[in-house]
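[1] pasting the structure only:
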């Protein structure tokens, strides 16, 4: 990805390296998390109630959440930085559309999406680039369109870098943020925050999970 910010290149190459074991490990992480599933289902209902515009699953990875949204009746497609992840998602879900792209520069026309889902993908976006991503979400949404974010909660400047995962060499930064700070950035991008959920860690999870639901004004 010549000419793009370093974090995009590092994220892309890291997920390309671990795509297969990651897909095997997280084939359907929503399957055993009723609360998380309920939030995704609620998001789908809100999108349907606002019309028939399609939804982008940004950071779609193996594509299982994209497939779940499709099963909930949405016209949905997946976007991911990693070409290898996109290839595996297409292989697993041949009836759905997936393409390579970045949330900081979505290759989509203005006001064409009914919803944007970004579950555990903003965690790889540095603070200085997050306003750009949220501005893109606002740009591509139709009036009344919704955004659902999911991310690990943390304190200010709470981050880590992994250099190995699944036995593969990577260079992947994780940014953990307080929900209030992320909510403020959504508001500055022109999105109204309608719900905030913070759940405690489950089983092997080490951090609370935050969900923010926001809406573009009519």
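    Ah, there it is. Everything quoted here is computed from the prediction, not taken from an experiment.
[2] CA atoms for contacts and neighbours, from now on please.
    Noted.
[3] Any figure for the gap between the closest residue to residue 76 other than its chain neighbours and residue 45?
    In this structure, residue 76 finds its nearest non-sequential neighbour in residue 55, 4.6 Å apart by CA to CA, 6 or more residues apart in numbering. According to CA to CA, to the nearest Å, residue 55 and residue 45 sit 12 Å apart.
[4] Tell me which of the two has more neighbours.
    Ranked by neighbour count (other CA atoms under 10 Å), residue 55 and residue 45 place residue 55 first, with 26 against 14.
[5] how about residue 35, secondary structure?
    helix (DSSP: H, G, I helix; E, B strand; the rest coil).
[6] list the contacts for it?
    By CA atoms under 8 Å, 6 or more residues apart in numbering, no residues touch residue 35.
[7] Hmm, residue 179 is touching residue 209, no?
    No: in this structure residue 179 lies outside contact range of residue 209 using CA atoms under 8 Å: 9.5 Å.
[8] what does the biggest strand by length in the chain contact?
    Longest strand in the chain by number of residues (criterion: DSSP state E): strand 141-152. Residues outside strand 141-152 that contact it (CA under 8 Å, 6+ apart): 40, 43, 46-47, 50, 53, 110-123, 137, 176-177, 207-218.
[9] got the residue ranges for the helices in this protein?
    Assigned by DSSP state H, the chain shows helices spanning 6-25, 34-49, 64-71, 83-92, 130-140, 179-188.
[10] here comes the other one, which I'd like you to weigh against the first:
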């Protein structure tokens, strides 16, 4: 992938979420209702706390509701989102927490400063060619023993291209992957996969959900 294609991928994702930020935040401001999802987030929080007091970065934090939930569980957490409009809305909704603009593909964070990384349905916008470098960045930023929890749509199909949402014209690519592909990339980045869970679609969902929990060796 060329430099211009890389720029296009970041820019189109950013501008697409900027366009739908208010509507997306209104539709996704509540916590997930699925008990399995919430249990996994809770288990992740417990693992992070057991390993020390380093903070969690919620990557693709959107409206900030998951960041706030982690804070409520006693985990110091902050949000990073590619969209400045999303960051502004998260700051407005959760003024006591920290949110800033950034990309998981180039984490602007010091080495070994994060106790955990949470990325719920945000790696789906990163092309396969960029995930290995992103996961290497996760490994660099995590403290020894730090954990990663990823959630994404699981499919053998390549994904889809969304051109309209909430009445707005957008240019958003979503990449579906089997869980083993993501796990293999994490291992190659130096992380240990601790658990993989596949949840079947519920309610209006169309694809199974994959959750992968990984750990940086202590």
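    Cool, got the structure. Keep in mind the model is a prediction, meaning the values are calculated, not measured.
[11] shared neighbours, residue 179 and residue 209 of the first structure?
    Common neighbours of residue 179 of the first structure and residue 209 (CA under 8 Å, 6+ apart) are residue 153.
[12] circling back: now restrict the contacts of strand 141-152 of the first structure to buried residues only.
    The neighbour-count test (16 or more other CA atoms under 10 Å) marks 40, 43, 46-47, 53, 112-123, 137, 176-177, 209-216 as buried among the contacts of strand 141-152 of the first structure.
[13] and these, which of them are in strands?
    Applying DSSP E to those, the entries found in strands are 113-119, 176, 209-216.
[14] So which residue of the first structure lies furthest out from the middle?
    Relative to the centre of the first structure, and counting by CA atoms, centre = their mean, the farthest-placed residue is residue 167 at 24.6 Å.
[15] what's the counterpart of residue 15 of the first structure in the second structure?
    Residue 15 of the first structure maps onto residue 17 in the second structure, with residues paired by TM-score structural alignment.
[16] Just give the nearest non-adjacent residue to that match, would you?
    residue 83 (6.0 Å).
[17] one step back: so the longest strand of the first structure corresponds to what in the second structure?
    Strand 141-152 of the first structure maps onto residues 142-153 of the second structure, going by TM-score structural alignment.
[18] List the buried residues in the matching stretch.
    For stretch 142-153 of the second structure, burial by neighbour count (16+ other CA under 10 Å) applies to 142, 143, 144, 145, 146, 147, 148, 149, 150, 151, 152, 153.
[19] just these now: which is nearest residue 163 of the second structure?
    residue 153 (18.8 Å; CA to CA).
[20] I'd like the distance between that closest one and residue 112 of the second structure.
    Look at residue 153 of the second structure and residue 112 of the second structure: by CA to CA, they are 29 Å apart.
[21] Quick one: end-to-end length of stretch 153-164 of the second structure, please.
    Stretch 153-164 of the second structure stretches 20 Å from its first residue to its last (CA to CA).
[22] If we go by neighbour counts, what in it is buried?
    Using 16+ other CA under 10 Å as the test for burial, stretch 153-164 of the second structure gives 153, 154, 155, 159.
[23] now stretch 69-80 of the second structure
    69, 70, 71, 75, 76, 77, 78, 79, 80.
[24] Repeat that for stretch 3-23 of the first structure.
    Residues of stretch 3-23 of the first structure classed as buried by neighbour count (16+ other CA under 10 Å): 7-19, 22-23.
[25] So residue 16 of the first structure versus residue 214 of the first structure, what's the distance?
    Distance, residue 16 of the first structure to residue 214 of the first structure, using CA to CA: 31 Å.
[26] Residue 106 of the first structure now?
    Taking CA to CA as the measure, residue 106 of the first structure falls 19 Å from residue 214 of the first structure.
[27] how far does the match of strand 141-152 of the first structure sit from the chain's center?
    Remark: stretch 142-153 of the second structure is offset 10 Å from the chain centroid, using CA atoms, centre = their mean, to the nearest Å.
[28] how big's the offset between that stretch and the first structure?
    On superposition with the first structure, the mean distance recorded for stretch 142-153 of the second structure (mean CA distance after the TM-score superposition for the first structure) is 0.2 Å.
[29] so the match of residue 15 of the first structure touches residue 87, yeah?
    No: Residue 17 of the second structure lies out of contact with residue 87 (CA under 8 Å); the separation is 10.6 Å.
[30] and residue 212 of the second structure, what is it in contact with?
    Neighbouring residues of residue 212 of the second structure by CA under 8 Å, 6+ apart: 148, 149, 150, 151, 179, 183, 193, 194, 195, 196, 197.
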